[in-house]
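Colleague: fold the following.
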Amino acid sequence: MAYRILVVEDDGLIRMDLVDMLEDMNFLVLDAANADEAMTILGAEPDINALLTDIDMPGSMNGLELAHQAAARWPDCKVAVISGRYNPTQGKMPDTALFVSKPVSELALSKALQTLGLLG
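Modeller: Here you go, the predicted model:
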């Protein structure tokens, strides 16, 4: 079974790069340009296994708020937060969320997915 991951990133090139890396790892990938789009997708696609979200993006909420809402509404959905500008402490993210610093390498991404239990 392939896991489904939602990538939320407002920079189109970074989003495409993350999607490509995840697809190369055999994940089924959905993507959104902001948290509002992501909430719509999460509501319509209940079988998303993980959320990978940037922090700083336009819209009604940032990636940390999205991470908290997703963790509260879909507790089985694993969460990884990415940023090149911020390094949130564990108290700022949901308890089970991981932080990955940008630029995100394939190695860092695969380690995060292993920690979340999505890669063997």
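Colleague: make it CA atoms for all contacts and neighbour counts henceforth
Modeller: Will do.
Colleague: which helix or which strand is home to the closest residue in space to Lys92 that isn't next to it in sequence?
Modeller: Spatial nearest neighbour of Lys92, excluding adjacent residues (C-alpha to C-alpha, 6 or more residues apart in numbering): Leu64 at 7.4 Å. In the assignment (DSSP states H and E), Leu64 maps to helix 63-73.
Colleague: next up, for comparison:
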Amino acid sequence: MPVENRLDCEILVVEDEWLVRLDLVEALEEVGARVAEAETAEDALDLMAGAMPRILVTDIRLAGVMDGWDLAEAYRGHYPEGGVIYASANVPIGARQVAGSVFFPKPVATAALIDACHAICSPKK
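Modeller: Okay, here's the model as predicted:
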């Protein structure tokens, strides 16, 4: 893969459907992203306590107490400049989305997801 197409970025994928999570993680790793994964928002928060990813990719409806809306708000509370991408079959609720976030309906087009990650991680000129 050409160097200019590589995604040099840390990404956390939070998805409770393991097969969907696997597809997203593999697609991001194929372009060079360093990807961590979690099944629940609570697991994601534990991972973030060790290292804050540049991008959070989360489903809205998750197993556990917190949903993806809550997780994105908590993430932005700790990392205001972090990128948030929602990937869900649920209807987007503008009032719940964190500012500057991106929403993709499922099934997620991985090319569009990768493009959004590039836009977030690329240095601003």
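Colleague: the alignment partner in structure 2 of the residue nearest to Lys92 of structure 1 and Leu19 of structure 2, how far apart?
Modeller: Aligned counterpart of Leu64 of structure 1 in structure 2: Trp69 (TM-score structural alignment). Using C-alpha to C-alpha, to the nearest Å, one obtains 21 Å as the distance from Trp69 of structure 2 to Leu19 of structure 2.
Colleague: give me the more crowded residue out of those two.
Modeller: Trp69 (21 against 10; other C-alpha atoms under 10 Å).
Colleague: Gln97 is in contact with that one, correct?
Modeller: Yes: counting by C-alpha atoms under 8 Å, Trp69 of structure 2 touches Gln97, with 6.7 Å between them.
Colleague: just give me the residue closest to the centre of structure 1.
Modeller: Residue closest to the average C-alpha location in structure 1 (C-alpha atoms, centre = their mean): Leu52, at 0.7 Å.
Colleague: I figured it hits Ser83, correct?
Modeller: No: contact criterion C-alpha under 8 Å: Leu52 of structure 1 and Ser83 do not qualify, at 10.6 Å.
Colleague: number of residues surrounding Asn62 of structure 1?
Modeller: Neighbours around Asn62 of structure 1, by other C-alpha under 10 Å: 17.
Colleague: what's the first helix or strand after the longest helix anywhere in structure 1?
Modeller: Using DSSP state H, we find that the single longest helix of structure 1 is helix 12-24. The C-terminal neighbour of helix 12-24 of structure 1 among helices and strands, as given by DSSP H and E, is strand 28-32.
Colleague: helices or strands up against that following strand?
Modeller: Under the contact criterion of 3 or more C-alpha pairs under 8 Å, 6 or more residues apart in numbering; DSSP states H and E, strand 28-32 of structure 1 touches strand 4-8, helix 12-24.
Colleague: what's the last one aligned against in structure 2?
Modeller: Spelled out, that is helix 12-24 of structure 1. By TM-score structural alignment, helix 12-24 of structure 1 lines up with residues 18-30 in structure 2.
Colleague: mind checking the SS state of the aligned residue in structure 1 for Phe104 of structure 2?
Modeller: Aligned by TM-score structural alignment, Phe104 of structure 2 pairs with Val100 of structure 1. What DSSP: H, G, I helix; E, B strand; the rest coil gives for Val100 of structure 1 is strand.
Colleague: leaving out chain neighbours, which residue sits closest to Val100 of structure 1?
Modeller: Distance criterion C-alpha to C-alpha, 6+ apart; nearest residue to Val100 of structure 1, sequence neighbours excluded, is Ile82 at 4.8 Å.
Colleague: right, I'll leave it there.
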